[in-house]
Every structure is written in C-alpha cells, then in structure tokens.
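*Asks:* using only what follows, build the 3D model:
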Amino acid sequence: MLNLLKRKDRYWVKKEYLMRVAVVLFSFVSVSLIILGAILFSFYAVVESNVKVAENDLNKIKDSTNNKHIDDLLDINNVVDQKISQFYSYQFNQSDIVERVVRVEDEVEGVESSLIDVSVKESDESVYAEIEVRGLAETRDDLVAYQSSMKDNEFFDSVDIPLGSFAKNNNISFTAKIKTVDLNNYFENYEQ
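*Replies:* Here you go, the predicted model:
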C-alpha cells in the first residue's frame, strides 16, 4: 500500500512510522526503568531496615549488664584463636601430601590414579591426613605392588584397599583409603 502513495507522502508515512516505533520503544524502556527503580528501592529499604535492626540488637547486647555467658564466649574465643594460630603453624600443605602419593604411584608400573582427595584431620595429639585415591590398575599384581609400596613408605600409617578390588585380574578400578603419620612431626624431622 505504501507504493500507491506519492513519494512525498511515502516519506512522511515512513517518518511517522519510525517516530511511533521510537515512542513505543522509549515508553517501554522508561516503564522498565521505573519498575527496576522501584524494585531496587524496595530491596534497599529491606536491607537498610535489617541493618538498623541488627545495630539495635547489638546495642542492646552491649548495654545489657546481665550477660551470663560471657565466660563461655571468652573460652570459645580462646579456643578459636588457638586453632587459628595452630593452623598457621602447620609445616606442610596439601600439595606436599599429594606429591608423596604421586611419588609412590610413579614407582609402581601399571597404576594410574584419577582422583586424589586429601582431608587434613586433627586430634588432640597429632595432625594427620586421610587420603582417598581412586584409580585404575592394569593387573592384580600391579595393585598388590602399589599397596605394599604404600605400606612400606614411612609417610603412610595405614593403607586400606577393599578386598573386592582384588577380585578381577585385569583393568581393576580401585579405591584406596590412606592415613598418614603425624604430619607436623614428619615434615619437621624429614624435610629439614
């Protein structure tokens, strides 16, 4: 239908059409910005009120004279401080532990690990690591050699590979649970 109009009229119709599209687009953007502003303001108001409530609660706690649990809180604070200072006194990091597992793996042909998961645990008298190694052994003999090599290494305290892993002869998928000796003592004595 646009082609039926004169050239001058076509120009004005196109211009008017573009103007309407621009007005609709501008209106949509304006309404969207207004809605977004209202949403952001409501979130700000909620956060601001939560901050004021928290400040009021903190002031009430500070001003209260009947704080019966202050000794317990101080004890907990001291324990946390000791744990943090002990954390910084560790003589090792996880890469040192993984390096020793990989060293043993490199000594044994036919065993490849696909996952080495290290979690450092702490008891009253020592710090040790529990390591879970998942992998694939080509033969049962390779897996036995891997287990005995781990047990012979003075870094590892115990090595447990489930008996079911030894049922197959070839392409054995295994999971080994390994516990280390006291890590701080080991790295103090053997690494210096």
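
*Asks:* only C-alpha atoms for contact and neighbour calcs from this point on.
*Replies:* OK.

*Asks:* which residues in the chain form helices?
*Replies:* With DSSP state H as the criterion, the chain has helices at 7-63, 70-88, 94-107, 140-152, 183-190.

*Asks:* export those to a markdown table and tack on mean neighbour count and distance to residue 122?
*Replies:* Converted to a markdown table, the helices of the chain look like this (neighbours: other C-alpha atoms under 10 Å; distance: least, C-alpha to C-alpha, whole Å):
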| stretch | mean neighbour count | distance to residue 122 |
| --- | --- | --- |
| helix 7-63 | 12 | 34 |
| helix 70-88 | 11 | 10 |
| helix 94-107 | 14 | 14 |
| helix 140-152 | 18 | 22 |
| helix 183-190 | 14 | 10 |
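
*Asks:* now render those as JSON lines, adding distance to residue 172.
*Replies:* Shown next, in JSON lines, are the helices of the chain (distance: least, C-alpha to C-alpha, whole Å):
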{"stretch": "helix 7-63", "distance to residue 172": "56"}
{"stretch": "helix 70-88", "distance to residue 172": "38"}
{"stretch": "helix 94-107", "distance to residue 172": "15"}
{"stretch": "helix 140-152", "distance to residue 172": "7"}
{"stretch": "helix 183-190", "distance to residue 172": "30"}
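
*Asks:* to check against the first, give me the structure of this:
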Amino acid sequence: MPGKCNICGKVLRSGSDDAIRAHQRESESCRAKIGDSKESQDIKALEARVTRLIEDGRRLGTVGCSFEESERNARERKEAEDALKAARRHSKAEKKEVKKLARDSMSAANWTQALLKGDERFTKADDSIETRLAQHTVGLQTSASFRLKREEVEGEVVAKRAREEESARQTALAAEMKKKARKIKHEKMQRSMLSFDEYA
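*Replies:* Model prediction:
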C-alpha cells in the first residue's frame, strides 16, 4: 500500500513507518516546502502591493492625474519596494543562519568540542577564598580551628595577590628599562651618523 511523506508530500511505494522514516533520513529531496511559511506569505503580500502600485502608476500616467497623486503613488511605491527589499534581506539572512546551524550541528568537530567543553567544567576549579576554605575545613572542626584556617587561607590569597602584583610591576619595570636602553642606543647611533668631527 503506498504512503505519503508528511514533510515533502512525495508518494512512496510503501506506506510503512520504516519506509517513510528511511525516505526522510536518506533522501536529499525530502525538505519542507518553504512557500508555506508566514515569512514567504509576507513577501508575497509585499510583492503584490508593489505590483498593484506599479499598475496604479501606469494607469495614472495614461488617464491623467494631478501632480500630488503622481507624487503620492511614487512615494508609496518607493516605500513598498524598500519594505520588500528589507523583508527579502531578512529572509535570506535567516535562511543562511538556519543552514549554518544545521551544518554546524551535523559536524563531528562541533560535537567533539561540545563534549570537551562539558568535561571542562569538572576540571576547572574555582580559586576563591570560600572554595579553598571549604577544601581545607572538611569535617567537624572547632570554631577556633576554623577561624585560624580562614585567616591562613585569606593570608595565602593576599600573599599570592601581592606576589602577582610585584611580578607584574617587575615585568613592567624591566620592559621600561629595555625601552630606555633601546632609545639611548638609537640616539647614540643617530648622533654618530650626524657628527663629522669624530671621523676626521
């Protein structure tokens, strides 16, 4: 008994669910019809409006009309054409986005990347004071030992920040010294090129 695909509307030899699913999975021509979307209906309505305004303009030109009517028709036609262009541009951009999304979703590299990103959340550890304190104070503890451990962890964090700031300051100072040395060397070379009495 023949069947019909509910996506593309093609009549198939077999009406079994397996045959229909195989057709939808393997056929390149099994695509939903674009003409049924609301967006294409809007574009068709805009095209019909532009066509009607062009016909009205031709009729006004042959029958004779006032200058204001002619100007109004030209203005409405221009607005309708601009709206049609914008709708087509938007439709084209959306279609490109959908195709890109479909291409990316079927990419094995994208799947692998998504899996690796999912695993990253388990390997990344938050390095905040609360996280470190929770790691160091597992189990039952007295309030005094908890307070001591908290002060120790906060001291470590403050010391680490101070070391990082000092390292950044030292790096900036070294870069500044290197820049000054380069500038002095460049000035010395420029002076040697300009002074004639040294070589005479």
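
*Asks:* would you pull the TM-score for this pair?
*Replies:* The TM-score (TM-score structural alignment, normalised by the length of the first structure) is 0.30; 82 aligned residues with a C-alpha RMSD of 4.7 Å.

*Asks:* sorry, back to before: quick one, which of the helices of the first structure is nearest to residue 121 of the first structure?
*Replies:* helix 183-190 (10.1 Å; C-alpha to C-alpha).

*Asks:* show me what the closest one packs onto, helices and strands only.
*Replies:* strand 127-139 (3 or more C-alpha pairs under 8 Å, 6 or more residues apart in numbering; DSSP states H and E).

*Asks:* what does the strand it packs on contact?
*Replies:* The contact list for strand 127-139 of the first structure, computed with C-alpha atoms under 8 Å, 6 or more residues apart in numbering, reads 110-122, 143, 169-184.

*Asks:* can you tell me which of these end up in strands?
*Replies:* Residues from those lying in strands, with DSSP state E as the criterion: 111-122, 170-180.

*Asks:* which among these end up buried?
*Replies:* 111-113, 116, 118, 172-176, 178-180 (16 or more other C-alpha atoms under 10 Å).

*Asks:* identify the farthest-apart pair in the residues you listed.
*Replies:* 172 and 180 (24.2 Å).

*Asks:* hang on, the earlier thing: would TSV of the buried ones among the ones in strands among the contacts of strand 127-139 of the first structure with distance to residue 134 of the first structure be doable?
*Replies:* Supplementary listing: those in TSV, determined by distance: C-alpha to C-alpha, whole Å:
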residue	distance to residue 134 of the first structure
111	10
112	9
113	6
116	7
118	12
172	11
173	8
174	6
175	4
176	6
178	11
179	15
180	17
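
*Asks:* what strand or helix carries the closest residue to residue 54 of the second structure other than its chain neighbours?
*Replies:* Using C-alpha to C-alpha, 6 or more residues apart in numbering and skipping residues adjacent in sequence, the residue nearest residue 54 of the second structure is residue 77, 7.1 Å away. Residue 77 of the second structure is part of helix 67-105 when elements are defined by DSSP states H and E.

*Asks:* contacts for whichever helix or strand comes after that helix, please.
*Replies:* Sequence-wise, the next helix or strand downstream of helix 67-105 of the second structure (DSSP H and E) is helix 108-123. If you take C-alpha under 8 Å, 6+ apart as the criterion, helix 108-123 of the second structure is touched by 104-105.

*Asks:* buried set for the helix or strand just after helix 108-123 of the second structure?
*Replies:* Next helix or strand after helix 108-123 of the second structure toward the C-terminus (DSSP H and E): helix 129-136. By 16+ other C-alpha under 10 Å, the buried positions in helix 129-136 of the second structure come out as 132-133.

*Asks:* who are the packing partners of helix 129-136 of the second structure?
*Replies:* Using 3+ C-alpha pairs under 8 Å, 6+ apart: helix 129-136 of the second structure touches helix 143-194.

*Asks:* give me the angle between the helix it packs on and helix 129-136.
*Replies:* Counting by axes from the mean of the first three to the mean of the last three C-alpha atoms, to 10 degrees, helix 143-194 of the second structure points 130 degrees away from the direction of helix 129-136.

*Asks:* give me the residue at the spatial middle of the second structure.
*Replies:* residue 97 (10.5 Å; C-alpha atoms, centre = their mean).

*Asks:* roughly how far does that one sit from residue 45 of the second structure?
*Replies:* Applying C-alpha to C-alpha, to the nearest Å, the value for residue 97 of the second structure to residue 45 of the second structure is 24 Å.

*Asks:* correct me if wrong: the residue nearest to residue 54 of the second structure contacts residue 52.
*Replies:* No: using C-alpha atoms under 8 Å as the test, residue 77 of the second structure is too far from residue 52 to be in contact (9.1 Å).

*Asks:* higher neighbour count, those two?
*Replies:* residue 77 (20 against 13; other C-alpha atoms under 10 Å).

*Asks:* list the contacts for the more buried one?
*Replies:* Contacts of residue 77 of the second structure by C-alpha under 8 Å, 6+ apart are 50, 53-54.

*Asks:* between the buried ones among the ones in strands among the contacts of strand 127-139 of the first structure, which is nearest residue 190 of the first structure?
*Replies:* The closest of these to residue 190 of the first structure turns out to be residue 180 (C-alpha to C-alpha; 14.1 Å).
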